[in-house]
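K.L.:
Quick check, what structure comes out for this input:
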Amino acid sequence: MTGQQTSRWQAIAQGLAEYYRAPYRQLLARAARDRDDLFRLLVFSEALGIPNPATPYTLELMPLMWDDFHDWHRRMGMPHSPLDHIRCC
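P.N.:
Okay, the predicted model is just below:
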């Protein structure tokens, strides 16, 4: 095959992949957000008063999660920060 034919087949393959992925993009994004929210709950669980056997491992991740904490607690239905020592609102 020539270079032009190869690029044409690649364009067709990309178009078909997009055609089949498009209806599920929102569903997959919501599933990824739910997975991330569950992970944040695991990381912040000790600070929220929920016993967590993986605390020594998740404490290292807390500083990385602070930036998204406000969006997370709002999505979880908490209008204000549930933590006394964290004021983000």
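K.L.:
Please count neighbours and contacts with C-alpha atoms only from this point.
P.N.:
Noted.
K.L.:
List the buried residues for the one helix or strand residue 71 maps to?
P.N.:
If you go by DSSP states H and E, residue 71 is part of helix 69-75. Within helix 69-75, the residues scored as buried using 16 or more other CA atoms under 10 Å are 69, 70, 72, 73.
K.L.:
Go through these and name the one nearest residue 6.
P.N.:
The closest of the buried residues of helix 69-75 to residue 6 turns out to be residue 72 (CA to CA; 45.1 Å).
K.L.:
want to put them side by side, so please do this one too:
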Amino acid sequence: MARAQRDEDDLFMVIVLAEALGVPNPVSYHTVELLPVVYDEVHDWHRRMGMDRSPLEHVSCC
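P.N.:
Have a look, this model is predicted:
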């Protein structure tokens, strides 16, 4: 159950950060409001995804 929740949270993070990652996001107008909420979780997310550094230029957490 914990792994399923983490996977769902990771998908949510990708949806919210899609525009910043360069992926066209048709609902970016709505997800931009969630960016301040997920900024604290970017470091844990990109480490779980296997990235050494944040893929976002304006978020330097490492």
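K.L.:
Please state their TM-score.
P.N.:
Superposed pair, TM-score by TM-score structural alignment, normalised by the length of structure 2: 0.96. Supporting alignment: 62 aligned residues with a CA RMSD of 0.5 Å.
K.L.:
picking that back up, who touches the helix holding residue 71 of structure 1?
P.N.:
37, 40, 79, 80, 81, 82, 88, 89 (CA atoms under 8 Å, 6 or more residues apart in numbering).
K.L.:
which residue packs closest to the fourth one, ignoring adjacent ones?
P.N.:
This points to residue 80 of structure 1. Distances taken as CA to CA, 6 or more residues apart in numbering place residue 89 nearest to residue 80 of structure 1, at 6.2 Å, with adjacent residues excluded.
K.L.:
so how many other residues sit close to that neighbour?
P.N.:
For residue 89 of structure 1, the neighbour count with other CA atoms under 10 Å is 8.
K.L.:
what sits against it?
P.N.:
By CA under 8 Å, 6+ apart, residue 89 of structure 1 lies in contact with 70, 80, 81.
K.L.:
any idea how far it is from residue 9 of structure 1?
P.N.:
52 Å (CA to CA, to the nearest Å).
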